[in-house]
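J.: A structural model of the following input is requested.
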Amino acid sequence: MSTPWCTGGGATDCGPRGENQDAYLSAGRVHIVADGMGGHVGGAAAAQAVIEAFRPLAGAPVATPADVKAAVERARSLVADVSHQAGGEAGATLSGAVAVEHDGEPWWMVINVGDSRVYALEGGALRQVTVDHSHVQELVDAGRITPAEAESHPDRNLVTRAIGDSWPGFDGWLVRARPGLRLVVASDGLMKVIADARIASIAALAGTADAAAQRLVAAALEAGTTDNVTVVVADTLHAQTPRDASPAPWTAWGEDALDDDDTTVSGRARVDA
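T.: You can find the predicted model right below:
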């Protein structure tokens, strides 16, 4: 199943842990990863609930940014059901991209809640689109530690946002669907042990999206990841050239974006439900 202009593939492994609390969907329009919160009751069920919330969009003939927002809201409702059934708090991260149409043109809508990530790979250059919802990212933003120090900080596993907490929003970006653009979506089991430069090299050299995802998971296992590891890779095939072919790769999406001129920005756009 695929849209006329994109395709993808994914891979996952529990690593050294007894249970895989990651889940992914790479089909049609939807290419997402959910990482169940290890300290929560029902983490695996929460991650799967997030995936099920987005499954109807995978085969949809058309999808819009508003449809993606509705899927996030549906995910929160389903995870709340998991918490109720489990008798405790359940949660999961959500990161990925959905192929949408906006203003008559194809775009990727990148979304994020938590510390899984979405990268854009184009022309051999890898850039992180999402911004981690984590304690160490807040320290970086405040200038208290450097990005390099964040990689080994003892609190790097503390997530500040999740599907299942009281925050109703998510971060969203519209990314131009240019031919040759490859998106890499990964749970933190990959980034804990594989540097961005290595992610770029593996993803660039792999032929298909599915092969890239499998090789990145294998690299994390070989590097000794201590966590579940899941990777989804999505490729842009033959999307039409946008009317505004400016080099800036992504645009923040928010409540007013559908009426704006899609001005490119460098920061996140938080969407409140």
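J.: When you work out contacts or count neighbours from here on, use the C-alpha atoms and nothing else.
T.: Fine.
J.: For Ala63, see how far away Lys69 is.
T.: The gap separating Lys69 from Ala63 is 11 Å, by CA to CA, to the nearest Å.
J.: How about Leu57?
T.: Distance of Leu57 to Ala63, computed by CA to CA: 7 Å.
J.: Pick out whichever of those two has more residues nearby.
T.: Counting neighbours by other CA atoms under 10 Å for Leu57 and for Ala63 shows that Leu57 has the greater number, 22 against 17.
J.: Can you name the residues that contact that one?
T.: Going by CA atoms under 8 Å, 6 or more residues apart in numbering, Leu57 touches 29-30, 63, 67.
J.: For it, identify the helix or strand it belongs to.
T.: Using DSSP states H and E, Leu57 maps to helix 43-58.
J.: ok, then the element right after that helix?
T.: helix 65-86.
J.: Contacts for that next one next, please.
T.: Identification of contacts with helix 65-86 by CA under 8 Å, 6+ apart yields 41-42, 45-46, 49-54, 57, 89-91, 98, 100-102, 109, 163-164, 168, 170, 273.
J.: Return a selection command, for use in PyMOL, containing the buried ones of those.
T.: Selection command for PyMOL covering only the buried members of those, criterion 16 or more other CA atoms under 10 Å:
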select buried, resi 41+42+45+46+49+50+51+52+53+54+57+89+90+91+98+100+101+109+163+164+170
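J.: Throw the contacts of Leu57 into a markdown table and include distance to Asp141, thanks.
T.: Listed next are the contacts of Leu57 as a markdown table, based on distance: CA to CA, whole Å:
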| residue | distance to Asp141 |
| --- | --- |
| Arg29 | 32 |
| Val30 | 30 |
| Ala63 | 33 |
| Asp67 | 31 |
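J.: for comparison, sequence B:
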Amino acid sequence: MQIHWGVATDAGGRRQANEDSVLAQPPVFAVADGMGGHARGDMASRAVVTELAHLATLDRAVQPEDVSATLRRAGEQIREAMAGDESVAGTTVAGAVLTEQDGEPFWLVFNVGDSRVYRCTPQDIEQVSVDHSLVQEMVDSGTISADEARRHPQRNVITRAVGTGSVPEVDFWMLRAGGPEMLLLCSDGLFGELTDEEIAETVAAAGHPQEAAATLLDRAVQGGGANDNVSVVVVATGHDDGDVESTAARGAEEQGSTLPRTGAGR
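T.: Below you'll find the predicted structure:
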């Protein structure tokens, strides 16, 4: 089974630095949104994707406990780096790992915080992950609507993160791989600017995951820039080059680096 992907990340036009980090090292893909200030947020998000990259070297199918242990180690590194500093650093993370279950290919999807994983088909979009945020709790309790949550003044308050305190609980989902859908991983800088419908429209119109990622980034920052850093990873699986345009055929120059991008958006 082939994996096809695209990556796009940028400071967004209104922030001085990009505290997001992205990972596209098959079979592991992730987006991390750091917080705590320019250097601290960048350090935290890089710690997470650097640790997650080690999962790509395993000679067996990745399991949820592997991801949990990896994020636990990343959290310990962040807290060690901040020892003696009164400020706080941490990061959200959303990711997907192509693995196996009963001999069949599955996506192991995970998240901590409010970075998201969507499943996009030619006809629809579904948010797979559930935000760990104050406004999501308010939506779940019926206090506000999902539309009101997009504009709520406390929409950036998250309830789980890696590195900010105790070891966070990681949410997991198993999705069968190999169909016509694409997975979209993103920081809140994307869905803070575009609606789910606009995201779905862009992905459906793209001929390749890289085109989808680049176009989503362009749309998010057009007209003066996004309010936050924007990071997008779009990934699809196929059994042959006819399923999705070949990644190799697009050329290395268009794919760019598929490792964590140090200095992206600065």
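J.: residues in the second structure aligned with the helix holding Leu57 of the first structure?
T.: Taking TM-score structural alignment as the measure, the second structure aligns residues 41-56 with helix 43-58 of the first structure.
J.: how about the helices of the stretch 51-200 of the first structure, start to end?
T.: For the stretch 51-200 of the first structure, applying DSSP state H, counting those that start in this stretch gives helices covering 65-86, 135-141, 147-150, 188-191, 196-205.
J.: elements contacting the second one?
T.: Of the remaining helices and strands, those touching helix 135-141 of the first structure by 3 or more CA pairs under 8 Å, 6 or more residues apart in numbering; DSSP states H and E are helix 147-150.
J.: mean per-residue distance, the helix it packs on to the second structure?
T.: Compared with the second structure after the fit, helix 147-150 of the first structure shows a mean deviation of 0.8 Å (mean CA distance after the TM-score superposition for the first structure).
J.: how close does Ser187 of the second structure sit to Glu80 of the second structure?
T.: Applying CA to CA to Ser187 of the second structure and Glu80 of the second structure gives a distance of 25 Å.
J.: ok, those two, which is more surrounded?
T.: Legend: neighbour count by other CA under 10 Å for Ser187 of the second structure and Glu80, higher for Ser187 (30 against 12).
J.: one step back: check the offset of the match of helix 43-58 of the first structure from the chain's centre.
T.: 12 Å (CA atoms, centre = their mean, to the nearest Å).
J.: What of stretch 26-33 of the second structure?
T.: With CA atoms, centre = their mean, you get 6 Å for stretch 26-33 of the second structure.
J.: So which residues make contact with it?
T.: 3, 19-24, 41, 45-46, 48-49, 52-53, 55-56, 91-99, 115, 185-187, 231-233.
J.: ok, now stretch 132-139 of the second structure?
T.: Stretch 132-139 of the second structure is contacted by residues 112-114, 144-146, 149, 152, 154-160 when judged by CA under 8 Å, 6+ apart.
J.: Could you pull out the buried residues of that stretch?
T.: In stretch 132-139 of the second structure, counting by 16+ other CA under 10 Å, buried: 132-136, 139.
J.: between those residues, which is nearest Glu253 of the second structure?
T.: His132 (36.0 Å; CA to CA).
J.: burial count for the closest residue to that closest one other than its chain neighbours?
T.: Closest residue in space to His132 of the second structure, ignoring its immediate chain neighbours: Gly113 at 4.6 Å, by CA to CA, 6 or more residues apart in numbering. Number of residues near Gly113 of the second structure (other CA under 10 Å) recorded here: 28.
J.: Would you enumerate the residues in contact with Gly113 of the second structure?
T.: Gly113 of the second structure neighbours (CA under 8 Å, 6+ apart): 91-94, 131-133, 158-161.
J.: For the residue sitting furthest away from the middle of the first structure, give its distance to Ala186 of the first structure.
T.: Distance to the chain centre peaks in the first structure at Gly87, reaching 28.0 Å (criterion: CA atoms, centre = their mean). Here Gly87 of the first structure is placed at a distance of 29 Å from Ala186 of the first structure (CA to CA).
J.: And His84 of the first structure, by the same measure?
T.: 28 Å.
J.: And Asp132 of the first structure, by the same measure?
T.: Asp132 of the first structure is 12 Å from Ala186 of the first structure, by CA to CA.
J.: Ala47 of the first structure is in contact with Asn20, isn't it?
T.: No - counting by CA atoms under 8 Å, Ala47 of the first structure stays clear of Asn20, with 10.0 Å between them.
J.: Who has more neighbours out of those two?
T.: Using other CA under 10 Å as the criterion, Ala47 of the first structure and Asn20 rank with Ala47 on top: 28 against 20.
J.: give the contact list for the more buried one.
T.: Ala47 of the first structure touches 21-23, 34-36, 91-93, counting by CA under 8 Å, 6+ apart.
J.: one step back: the contacts of stretch 132-139 of the second structure in strands, which ones?
T.: With DSSP state E as the criterion, strands contain Val112 from among these.
J.: Make a ChimeraX selection of the buried ones in the contacts of stretch 132-139 of the second structure.
T.: In ChimeraX syntax, the buried subset of the contacts of stretch 132-139 of the second structure is picked out as below (16+ other CA under 10 Å):
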select :112,113,114,149,155,158,159,160
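J.: between the contacts of stretch 132-139 of the second structure, which is nearest Arg14 of the second structure?
T.: Of the contacts of stretch 132-139 of the second structure, the one sitting nearest to Arg14 of the second structure (CA to CA) turns out to be Asn156, at 16.4 Å.
J.: Need the nearest residue in space to that closest one, chain neighbours excluded.
T.: Of all residues not flanking Asn156 of the second structure in the chain, Ser133 sits nearest, at 7.4 Å (CA to CA, 6+ apart).
J.: More neighbours: Asp132 and Ala186 of the first structure, which one.
T.: Taking neighbours as other CA under 10 Å, Asp132 of the first structure and Ala186 compare with Ala186 leading, 31 against 21.
J.: Give me the three-state assignment for the nearest residue to the more buried one once chain neighbours are set aside.
T.: Among residues not flanking Ala186 of the first structure along the chain, Val231 sits closest, at 4.4 Å (CA to CA, 6+ apart). For Val231 of the first structure, the assignment made with DSSP: H, G, I helix; E, B strand; the rest coil gives strand.
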